[in-house]
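Enquirer: Below: sequence and its predicted model.
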Amino acid sequence: MDYKDKAYWQALASELTLETRLFIAGKYQKAQAGECFGCINPATDHPLAEVSRAQEADVNKAVMAARSSFESGVWSEASPAERKSVLLRLAALIEKHQQELALLETLNTGKPIRHSLRDDIPGAVRAIRWYAESIDKIYGEIAPTANNALALISREPVGVVAAIVPWNFPLLLACWKLGPALAAGNSVVLKPSEKAPLSAIRLGALAKKAGLPDGVLNILPGLGLETGKALGLHHDVDCLTFTGSTGVGRRLLEYAGSSNMKRVWIEAGGKSANIVFADCPDLGKAAKACAAAIFYNQGEVCVAGTRLLVEASIKDTFMAEFKQAAAAFKPMNPLDPDTIMGTLIDKNHHASVCRYISLGLEEGAQLTLDGRDQAGNFMGPTVLEQVTPHMRIANEEIFGPVLAVTTFSSEAEALHLANSSKYGLGAGVWTSNLQRAHRLARKLRVGSVFINNYNDGDMTVPFGGVKKSGNGRDKSLHAFDKFTELKTTWLALD
């Protein structure tokens, strides 16, 4: 892929016209109260735009538009072939505008342009396209009843879906939700993070151009405690799907319980372990993968391999390889196509990550790689060794490029350490022992186990967690379970 050069992206950025309004019932419009919130470029701390701030009145308007479109049947009752055609056009339009959308992601989040262009936007295209292609390949069932009855089991769209997505992969994670929700025939109200709403807002015009009927997709940039809370409490929202922190996920469950008991699907925090055994088939490959697992996207990844559990007998050898691999992650200008590590999302988050590093030192960890010597919101690879299970840095999600290293002496100890987390999103196992790989894969309490790789996968496999990492699954055909209701139709034949 041609990433061009820094001057190209800077010139393109200077020519951008940013859409900052809400998208409701097929039209861009200002918030009813006329209020806005600021959106910054974390690489420069300079303002990008003033974005319309959706509040309860706007949520009511958007949900009403979604309900009206759903009940009209214009989308919910459209044939699978019709829905497929529209979503394929939407995927093609996202692909056509990939440079613009990638630039919006980089300006809004500080992630490297090469990653936005290589990973985020193509991933969003794949999600929409994959679910579009799946629409006419899902069949109902006939239950094995007695001969005097016929029982049909069918799937129906759940209704109005609220999708709340985070700032680390704004468009990609939005499309993980939108793909199956729209494919199933639902109408959606999408709330992007207030820290990175620009690509989601732009998506509204592309959906309109693709032929998605008005009201089927509504986009509400706004604050979590205003827009998100209003969606969580709304009695006419049938389903809420969320990716973000465990704390916010808990509040959304409470909102659902105190309103209409809407279904709430949560992909929340993580504190995933990469377990490296002495019989690892390739220490160099493992070191590079473990470095990417924690430093890719500046560590702002829910399934990041934030805990490194390494067998004591190879600890020194492996850590030497690891630090050599970590050296490639040098924070630089996100608009430079050579950059593979950008900036943290904002100064408040930067301060939070720094506090965790200081806390680790106070609790007795050893800082062997310090990435704090950077300007602004940039932070380089950071490694804390001699981390014990009771330390907060071993238990709490930092969401930054900070690795906690712990040694173990046996398979049983490694398993215990890995499973001691309150989270259960992912885990990596590095071993040449096939029996050990399968034993651990069965016993690790996580949603995904990666054997001799980390965070590999595609749209065909489900993604999600257990314990405080959430419930339900994104990606794969299993995502339809979140956005459809099963209906039994029983016919007596006698």
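Expert: Received it, and whenever you're ready, just let me know what you need.
Enquirer: make it CA atoms for all contacts and neighbour counts henceforth
Expert: Fine.
Enquirer: Name the residue closest to the centre of the protein, please.
Expert: Centroid-nearest residue in the chain, with C-alpha atoms, centre = their mean: residue 173, separated by 4.4 Å.
Enquirer: immediately after the host helix or strand of that one, which helix or strand?
Expert: In this structure, residue 173 sits in helix 170-183 according to DSSP states H and E. Past helix 170-183, heading to the C-terminal end, the next element that is a helix or strand (DSSP H and E) is strand 187-191.
Enquirer: any idea of the angle the helix or strand following that following strand forms with helix 170-183?
Expert: Counting by DSSP H and E, the next helix or strand C-terminal to strand 187-191 is helix 198-210. Orientation check (axes from the mean of the first three to the mean of the last three C-alpha atoms, to 10 degrees): helix 198-210 against helix 170-183 gives 40 degrees.
Enquirer: in helix 198-210, what counts as buried?
Expert: Residues 198, 199, 200, 201, 202, 203, 204, 205, 206, 207, 208, 210 are the ones in helix 198-210 that count as buried (16 or more other C-alpha atoms under 10 Å).
Enquirer: this is the comparison structure:
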Amino acid sequence: MQNKYSLFIGGRWIESSQQERFPAINPYTQEEWASIPQASEEQVADAIVAARKAFGTWRKTSGLERGRLLNKLADLLADDAERMGNLESTDNGKIIRETRHQMTFCARQYRFHAGFADKLWGKSIPLDQRDVLDYTVREPLGVVVLVTAWNSPMVLLSNKLAPALAAGNCVVIKPSEHASASTLEFARMVEMAGFPAGVVNVVTGDARVGKALLNSGRINRVSFTGSPGVGAEIAANAGRNLVPVTLELGGKSPNIIFDDADLPKAVNGALAGIFAATGQTCIAGSRLLVQRPVYAEVVDKLVERAKKIKLGNPVDKATEMGTVANEPQFRRILQMIDKAKGEGASLAAGGGRAGGAELAKGLFVEPTIFVDVQNDMSIAQEEVFGPVLSIIPFDTEEEAIEISNTTRFGLAAGVWTTNISRALRVSREIDTGVVWINTYRVSAAQAPFGGVKDSGFGRERGDVALDEFTSVKNIMVDFSNADRDPFAV
């Protein structure tokens, strides 16, 4: 039976017989499994109005109450993690082994920020003037637009929604048109948790919805996760309207293996960095830098392991790598592979569409490895967002740093070495927002996340995420009995 979803605006599920709709396609079976509404400009406007109206009350709701509702939301999500994981795997092809745990991680994020809801403290500031009391308060911004991508809809949403609600903002959520179902299902949990009508709204659809939100003139912040190209457009539009933005964009992350590394652990980390989530993650360690004394050994081990990765049905717990999430991305990955071959990159594994009876209908790409890659090749500079690894040899620590930083991106990096001094030196010199040492692709609700350069700006997760969704107001109180000169500051 096909799921037919509705928009969630002002605490109501909006349905219309005239509503334009689009299909949700299962990337494993290539069958339509759900119907998603395309929000009109009028409905987008209604969502903003609903959020604006709710903000008047929500901003005055105690932090204790906001925290209670966020904890309730976390409980509902954690209790339904299996079903929600299956739903997301059906929608975007990510394996259930990951999506199931992602739901638990999302619940952790809501609980983490629930604890901050009643702790948004300001400061008492000592001034030169001893008879003036100066203090700050942190206030919510108002109506915030949250735009998420298709690769991990629920995790990306929790990065934004948890701190936004904890701080007292109201939100309008716009998920990717390629993966909207889990966000709409989650809106039911928002309703069940008891959030006031209009605090959380969900409008689905293509780029027309995003443009309508950004051009409304009635929003106070945009938090976007997606491609650098779209992020640049959003930033430019927001700048014209003086709306602040948080951008979590792409990456071309270096994963560096030095010759003194624990090689079995490093190879496992390199494998996780690029083939987990079918490489469809902004933090993918898609550039593997390997020091020459261990280069051949690392390449051999990775090629051997890559050829054994089990591809299959994303909802089968034995599957290690699922499908590409959608047809446009599938075509782009194959084009990037062909382009790399044309530029002279040496193919060591994979390199095309994965075959086999079980895989015939699905959007499967073979785990692909290019070796002896030059850092100026497109495969080493452009984000593929798929299971494609470029392995680059290097000789010295300085060369590894130079190669790592010679890219327009700056999201994440990995460093594999048993030399703690080297690890600290290299992690300090790499231009990224996140560095992992002797591990890769590890997330925590407490740990700030975000990039530099074309990977965006602003931070999600951790207590610093609250800074993205609050403004600081300074208040001065003169308690002296003196008359001040009105013509001098």
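Expert: Yes, it's here. Note that the structure is a prediction, hence the values are computed from the model and not measured.
Enquirer: Give me the helices and strands touching the helix holding residue 173 of the first structure, please.
Expert: With contacts defined as 3 or more C-alpha pairs under 8 Å, 6 or more residues apart in numbering; DSSP states H and E, the secondary structure elements packing on helix 170-183 of the first structure are helix 80-96, helix 121-134, strand 160-164, strand 187-191, helix 198-210, helix 480-483.
Enquirer: re the thing from before, chain neighbours aside, what residue packs nearest to the residue nearest to the centre of the first structure?
Expert: With sequence-adjacent residues excluded and distances taken as C-alpha to C-alpha, 6 or more residues apart in numbering, residue 173 of the first structure is closest to residue 165, at 6.5 Å.
Enquirer: Counterpart of the one you found over in the second structure?
Expert: If you follow residue 165 of the first structure across to the second structure using TM-score structural alignment, you land on residue 148.
Enquirer: Counting neighbours, what do you get for its match?
Expert: A total of 28 residues lie near residue 148 of the second structure under the criterion other C-alpha atoms under 10 Å.
Enquirer: Can you give the contact residues for stretch 21-33 of the first structure?
Expert: Applying C-alpha atoms under 8 Å, 6 or more residues apart in numbering, the external contacts of stretch 21-33 of the first structure come out as 51-55, 57-58, 61-62, 65-66, 201, 204, 208, 213-221.
Enquirer: in that stretch, what counts as buried?
Expert: Taking 16+ other C-alpha under 10 Å as the neighbour-count basis, stretch 21-33 of the first structure is seen to contain the buried residues 21, 22, 23, 24, 25, 26, 28, 30, 31.
Enquirer: same question, stretch 72-92 of the first structure
Expert: Buried residues in stretch 72-92 of the first structure, counted by 16+ other C-alpha under 10 Å: 74-77, 80, 83-92.
Enquirer: Repeat that for stretch 263-272 of the first structure.
Expert: In terms of neighbour count (16+ other C-alpha under 10 Å), stretch 263-272 of the first structure has its buried residues at 263, 264, 265, 266, 267, 268, 269, 270, 271, 272.
Enquirer: contacts for the helix or strand residue 13 of the first structure falls within?
Expert: When elements are assigned from DSSP H and E, residue 13 of the first structure belongs to helix 6-15. Contacts of helix 6-15 of the first structure from elsewhere in the structure, counted by C-alpha under 8 Å, 6+ apart, are 103, 335, 336, 337.
Enquirer: how about the equivalent of residue 290 of the first structure over in the second structure, secondary structure?
Expert: Using TM-score structural alignment, the partner of residue 290 of the first structure in the second structure is residue 270. Reduced to three states with DSSP: H, G, I helix; E, B strand; the rest coil, the structure at residue 270 of the second structure is helix.
Enquirer: what's the distance between residue 270 of the second structure and residue 405 of the second structure?
Expert: Computed as C-alpha to C-alpha, to the nearest Å, the residue 270 of the second structure to residue 405 of the second structure distance reads 19 Å.
Enquirer: do the same with residue 37 of the second structure
Expert: 42 Å.
Enquirer: all helices of the stretch 301-450 of the second structure, in order?
Expert: For the stretch 301-450 of the second structure, applying DSSP state H, counting those that start in this stretch gives helices covering 327-342, 378-381, 397-405, 420-429.
Enquirer: what would the ones you listed look like in TSV with mean neighbour count?
Expert: Below are the helices of the stretch 301-450 of the second structure laid out as TSV (neighbours: other C-alpha atoms under 10 Å):
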stretch	mean neighbour count
helix 327-342	16
helix 378-381	22
helix 397-405	18
helix 420-429	14
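Enquirer: which one of the ones you listed lies closest to residue 457 of the second structure?
Expert: In terms of C-alpha to C-alpha, the element of the helices of the stretch 301-450 of the second structure nearest to residue 457 of the second structure is helix 397-405, at 17.0 Å.
Enquirer: And that closest one against the first structure, how far off on average?
Expert: Here the mean offset of helix 397-405 of the second structure against the first structure after fitting is 0.5 Å, by mean C-alpha distance after the TM-score superposition for the first structure.
Enquirer: if we can go back for a sec, what would the helices of the stretch 301-450 of the second structure look like in JSON lines with distance to residue 135 of the second structure?
Expert: Putting these into JSON lines (distance: least, C-alpha to C-alpha, whole Å) gives the following:
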{"stretch": "helix 327-342", "distance to residue 135 of the second structure": "51"}
{"stretch": "helix 378-381", "distance to residue 135 of the second structure": "48"}
{"stretch": "helix 397-405", "distance to residue 135 of the second structure": "42"}
{"stretch": "helix 420-429", "distance to residue 135 of the second structure": "35"}
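Enquirer: Fine, thanks again, bye for now.
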